[in-house]
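J.: have a look; sequence and predicted model below, questions after that.
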Amino acid sequence: MSDTPTYPVDARNRVKRRHDRGFYDHATVHGLLDAAALCHVSYVIDGLPYCTPTLFWREDTTLYWHGSSASRMLRNLSDGQPACLTVTHLDSLVLARCGFNHSADYRSVMAFGQARLVTDPAEKRRALVMMVDRFFPHRTGGLRASTEQEIKATAVVSMEIERASAKIRAKGVADDEEDYALPIHAERLPVHTVIGAPEPCPRRLPGVERSADLAAYREGRPLEDALREAYAAAYG
């Protein structure tokens, strides 16, 4: 029996098609979550489906995200609400020799749990610090402190991951064997999200320089590498 920490697998999170692409271990799931900044969170409220894109972060097996305290969806999470949080890394577009075999290489995660509003004042303040420092370690300490009104206007949601699955396709062109003899061009188009050149605020005061703590976010670097480095710096 493996000692690798793994999320429980049942009908809710088991990869139904192409079982070989499914992963449930913490290392794979958490690695893909930590390499992403934007997620989509889905809920059903009053019988209607909603899906919200938002920044998020992870602490062990708990996920956090934030939004406006005026949000109807977030207000409905006071007593807990089943939710599904997803992230996707698109790695390539794949052109095959028939339409059926056109595809994409990707890495994705679906995480399930009960989304709840963070109401404890101390936990909420700490979470609002990590909302920034998870992406930009130690930055909050050098910023203007948030006002009570700003804190009140921001809602924080947490979700303990009860079930999760990662699904990875890294196959490139995969035609039917007989189709390789066809005179049809096929290829894999790699897709990368990279950091562009920083654009300082035009109203930045003279003498204010870019902090060395932002060195991870340098032009031309893959965003997911910078996010992983930032996560490691923030959480050790």
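T.: Sure thing, it's come through. Numbering: from 1, shown residues only.
J.: CA atoms for contacts and neighbours, from now on please.
T.: Noted.
J.: for residue 226, see how far away the residue sitting nearest the centre point of the chain is.
T.: Most central in the chain under CA atoms, centre = their mean is residue 36, positioned 3.7 Å from the mean C-alpha point. Distance, residue 36 to residue 226, using CA to CA, to the nearest Å: 10 Å.
J.: go on, residue 182?
T.: 42 Å.
J.: those two - which one has more neighbours?
T.: Taking other CA atoms under 10 Å, residue 182 and residue 226 do not tie; residue 226 has more neighbours (22 against 8).
J.: ok, now which ones touch that one?
T.: When contacts are counted by CA atoms under 8 Å, 6 or more residues apart in numbering, residue 226 touches 216-217.
J.: structure two is appended below for comparative analysis:
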Amino acid sequence: MPQPKAPSPRTTVKRIPQRANYESETIYQILDEGLVCHIGFIADGQPVVIPTAYGRVEDTLYIHGSPASRMLRSLQQGIDVCITVTLIDGLVLARSAFHHSMNYRSVVIFGKATLIEDAAQKLAALQAFTEHIILGRWQEVRSPNHQELSRTIVLSLPLTEASAKIRTGGPIDDELDYQIPVWAGEIPLKFTAAVPINDAKLAPNIAVPTNLKNYTRPQKLD
């Protein structure tokens, strides 16, 4: 059973600390539901934030890309990195413009990335990327060959310094504003996949697999 992570000075939530969550299970669930992370780092003395896909295996986050990537070339030098993932669950409409908000679940990770050089571990990370996007897809498609592996950099980052922050519920208005005759509440938002579109070169006898027709993301914890 994953244990709560003791917050570090960097991961301790200071703004509205009651929204903080340091449980590994919660952090993992948010990461597993998300599709894109944003990676912040310093390159040539300038702050840079890059969105990218990712995968998770137990307590390790993996990112990958081309050897030509400035981000990956920078990160494998062992510099400090900050990674964030955010899921928007709803728009919160208050009676005042000031108190409008969003319901969200987010994770912030700090650490240093490490280059994966072992071929088996690299392949396992690439499997995690694929399965993170489409569960069961790895078994359906061709695995990366030697040339493709050599043209891909994979970095790992331990999830030892991570925290979540979550907002739920309706608007919180000033007491006097509850008298204003305007609608207030939440507009829930949900990720919904549309009908899959066949590739133009797809053979006519190949049907859309069930896991694609019924595509959804992992559900959030109650």
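T.: Received it, and whenever you're ready, just let me know what you need. Nothing here was measured: the structure is a model prediction, and the numbers come from that model.
J.: give me the TM-score for this pair.
T.: Their TM-score after superposition, calculated using TM-score structural alignment, normalised by the length of structure 2, is reported as 0.90; 221 aligned residues with a CA RMSD of 2.2 Å.
J.: sorry, back to before: which residue in structure 2 aligns with the residue nearest to the centre of structure 1?
T.: Residue mapping for residue 36 of structure 1 onto structure 2 gives residue 34, with TM-score structural alignment as the criterion.
J.: give the aligned range of the lengthiest strand in structure 2 in structure 1.
T.: As far as residue count goes, and with DSSP state E defining each element, the longest strand of structure 2 is strand 80-93. Counting by TM-score structural alignment, strand 80-93 of structure 2 pairs with residues 82-95 of structure 1.
J.: quick one, strands of structure 1?
T.: The residue ranges that make up the strands of structure 1, judged by DSSP E, are 22-23, 38-45, 48-59, 62-68, 81-95, 103-117, 154-160, 163-169, 187-190.
J.: re the thing from before, residues in contact with the match of strand 80-93 of structure 2?
T.: By CA under 8 Å, 6+ apart, the list of residues contacting stretch 82-95 of structure 1 from outside reads 32-33, 36, 38-44, 101-115, 172-173, 186-192.
J.: need the outlier residue of structure 2, farthest from its centre.
T.: Of all residues in structure 2, residue 179 has its C-alpha farthest from the mean position, at 39.7 Å, by CA atoms, centre = their mean.
J.: what residue in structure 1 is paired with it?
T.: Applying TM-score structural alignment, one finds that residue 179 of structure 2 aligns to residue 181 in structure 1.
J.: any idea how far residue 97 of structure 1 is from that match?
T.: From residue 181 of structure 1 across to residue 97 of structure 1, the span is 10 Å (CA to CA).
J.: what's the mean gap between the match of strand 80-93 of structure 2 and the aligned bit of structure 2?
T.: Once the two models are superposed, stretch 82-95 of structure 1 sits on average 1.2 Å from its counterpart in structure 2 (mean CA distance after the TM-score superposition for structure 1).
J.: list the buried residues in that stretch.
T.: Of the residues in stretch 82-95 of structure 1, those buried under the neighbour-count criterion (16 or more other CA atoms under 10 Å) are 83-95.
J.: kindly report the same for stretch 112-126 of structure 1.
T.: 112-118, 124.
J.: cool, stretch 152-167 of structure 1 as well?
T.: Within stretch 152-167 of structure 1, the residues scored as buried using 16+ other CA under 10 Å are 155-161, 163-167.
J.: stretch 171-186 of structure 1 now?
T.: Taking 16+ other CA under 10 Å as the criterion, stretch 171-186 of structure 1 shows 172-175, 186 as buried.
J.: just put those residues in CSV and tack on distance to residue 67 of structure 1.
T.: CSV is the format used below for those (distance: CA to CA, whole Å):
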residue, distance to residue 67 of structure 1
172, 38
173, 40
174, 42
175, 44
186, 43
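J.: what's residue 162 of structure 1 aligned with over in structure 2?
T.: Alignment note (TM-score structural alignment): residue 162 of structure 1 maps to residue 160 of structure 2.
J.: mind telling me what residue 170 of structure 2 corresponds to in structure 1?
T.: Under the pairing rule here (TM-score structural alignment), the equivalent of residue 170 of structure 2 within structure 1 is residue 172.
J.: residues touching that match, list them.
T.: Under the criterion of CA under 8 Å, 6+ apart, the contact partners of residue 172 of structure 1 comprise 92, 94, 104-105, 187-188.
J.: mind redoing it with 10 Å?
T.: With contacts defined as CA atoms under 10 Å, 6 or more residues apart in numbering, the neighbours of residue 172 of structure 1 are 91-96, 102-105, 187-190.
J.: distance of it from residue 166 of structure 1?
T.: Relative to residue 166 of structure 1, residue 172 of structure 1 is positioned 18 Å away (CA to CA).
J.: how about residue 229 of structure 1?
T.: The span separating residue 229 of structure 1 from residue 166 of structure 1 equals 21 Å under the rule CA to CA.
J.: over to residue 145 of structure 1?
T.: From residue 145 of structure 1 to residue 166 of structure 1 the distance is 38 Å (CA to CA).
J.: next one: residue 149 of structure 1
T.: In this view, residue 149 of structure 1 and residue 166 of structure 1 are 39 Å apart by CA to CA.
J.: could you do residue 232 of structure 1 as well?
T.: Shown here: residue 232 of structure 1 relative to residue 166 of structure 1, a distance of 21 Å by CA to CA.
J.: same thing with residue 86 of structure 1?
T.: As it turns out, when the distance is counted by CA to CA, residue 86 of structure 1 lies 10 Å from residue 166 of structure 1.
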